[in-house]
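1. Please find the sequence and the predicted model below.
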Amino acid sequence: MIRENLKAAQIEAMKNKDKARLGAIRMILAKVKDRDIELRTASEQPDDDVLVTEVLMKMAKQRRESIQMFNDGGREEKAAEEQAELDVIEDFLPKQMDEGEMNAAIAQVKADVGAESIKDMGKVMAELKARHAGQMDFGKASGLVKASFG
């Protein structure tokens, strides 16, 4: 589904002669193809939307880090380029949960798996990743899970 949306957006960007968007979409598709090639020898193939979402999340994280570094280094023009790419990447990502939704999901998962102490954090994180892949920032979720046990 996401892969088809990317291909349709690529065609639309070509028709509209939107070079910046087209370049970003082509870069995304290239990363997805690289990931496909990596997984050729894997014993289990993930769901296509999960695979594409993982690639998009990784790319978005890289762009955010680059934007921070460019801003810290006084390279606003490069930060703006990265922000433009990030905007295109985020167009294809599923809607991200806000902190309240993340806390509700964490509480639900904790109840479902019977987590009672920080020792159960791994079980909670694994279940969150299974249920909400692509919908939450797991770096932030990890802190929220840890705080929920405190």
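-> Cool, the structure landed.

2. switch to C-alpha atoms for all contacts and neighbour counts from now on
-> Will do.

3. What count of nearby residues applies to residue 40?
-> A count of nearby residues for residue 40, using other CA atoms under 10 Å, gives 10.

4. Go ahead and flag the most central residue of the protein.
-> residue 57 (2.0 Å; CA atoms, centre = their mean).

5. mind listing what the residue lying closest to that residue once chain neighbours are set aside touches?
-> The shortest distance from residue 57 to any residue other than its chain neighbours is 6.9 Å, reached at residue 134 (CA to CA, 6 or more residues apart in numbering). Applying CA atoms under 8 Å, 6 or more residues apart in numbering to residue 134 gives the contacts 50, 53-54, 57, 93-94, 96.

6. how about the longest helix along the chain: buried residues?
-> Scanning the chain for the longest helix, with DSSP state H as the assignment, gives helix 48-72. Residues 51-57, 59-60, 63, 66-67, 70 are the ones in helix 48-72 that count as buried (16 or more other CA atoms under 10 Å).

7. next structured bit after that helix?
-> Following helix 48-72 in sequence order, the next helix or strand is helix 76-92 (DSSP states H and E).

8. also this one, for the comparison:
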Amino acid sequence: MMALKETIETEYKNALKAKDKTKISTYRLILSSIKDLDIINRSGPNKKDTDDEDIKKLLKKMVKQRAESIDIYKKNNRTDLLEIEQNEYEILTAFLPKQLGEEETKKICADIISKLGASTVKDMGKVMGALKKDYADEIDFAKAGPLIKELLGS
């Protein structure tokens, strides 16, 4: 399997050939952020090579920023800016594992709750921990929290 960084670099080269402005600028942004991350990882006390996990975290952060901007632009009817952010959002999310929808997330939360025998909101941490262990990439934890609360509260 190709490392995430190589995949992004390949996509960047394709975008250059295709003269796709949006993709070129988005990939440039990603690659320069990865470069910054490399520098941080190499210069810190715990020297390490930047791995796919690091890059996924970085991409998630970038996706979150885009999602927040999209909300703001929608509220303020800035369609010009909205389009740019939405395109970037699409490009960024393409490199991340598909996130599960609310129905599937709810089902997984319910399964974990019954498997752990969790019964009150006090067990929230245990449930979240199990989720993070098994579904770190597929679940949006901002959405999972309220679902778990709801399931444990009922």
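-> Thanks, I have it. Computed from a predicted structure; not experimentally measured.

9. Fetch the TM-score of the aligned pair.
-> Remark: TM-score between the superposed chains equals 0.86 [TM-score structural alignment, normalised by the length of the first structure]; 150 aligned residues with a CA RMSD of 2.2 Å.

10. Give the equivalent position in the second structure for the residue nearest to residue 57 of the first structure.
-> Structural alignment (TM-score structural alignment) places residue 134 of the first structure against residue 137 in the second structure.

11. do you know how far that match is from residue 126 of the second structure?
-> 18 Å (CA to CA, to the nearest Å).

12. The longest helix of the first structure maps to which residues in the second structure?
-> Here helix 48-72 of the first structure aligns to the second structure at residues 51-75, judged by TM-score structural alignment.

13. Over to the residue lying farthest from the centre of the first structure. Which of the three states is it?
-> Relative to the mean C-alpha coordinate of the first structure, counting by CA atoms, centre = their mean, the farthest residue is residue 116 (28.7 Å). Of the three states, residue 116 of the first structure takes coil under DSSP: H, G, I helix; E, B strand; the rest coil.

14. Please say which position in the second structure it maps to.
-> By TM-score structural alignment, residue 116 of the first structure lines up with residue 119.

15. what's near enough to touch residue 4 of the second structure?
-> Residue 4 of the second structure makes contacts with 52, 55, 95, as judged by CA under 8 Å, 6+ apart.

16. mind putting the residues you listed in JSON lines, distance to residue 20 of the second structure included?
-> Shown next, in JSON lines, are the contacts of residue 4 of the second structure (distance: CA to CA, whole Å):
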{"residue": "52", "distance to residue 20 of the second structure": "25"}
{"residue": "55", "distance to residue 20 of the second structure": "23"}
{"residue": "95", "distance to residue 20 of the second structure": "18"}
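
17. The match of residue 116 of the first structure touches residue 150, doesn't it?
-> No - the pair residue 119 of the second structure and residue 150 fails to qualify as a contact (CA atoms under 8 Å) at a distance of 11.3 Å.

18. chain center to whatever helix or strand residue 127 of the second structure lives in: distance?
-> For residue 127 of the second structure, the host element (DSSP H and E) is helix 124-135. Between the centre of helix 124-135 of the second structure and the centre of its chain there are 17 Å (CA atoms, centre = their mean, to the nearest Å).

19. Against which helices or strands is it packed?
-> Contacts defined by 3 or more CA pairs under 8 Å, 6 or more residues apart in numbering; DSSP states H and E place helix 124-135 of the second structure against helix 102-116, helix 141-153.

20. about what we covered before: distance of the match of residue 116 of the first structure from residue 151 of the second structure?
-> 9 Å.

21. Does residue 34 of the second structure touch residue 55 like I think?
-> Yes - counting by CA under 8 Å, residue 34 of the second structure touches residue 55, with 6.9 Å between them.
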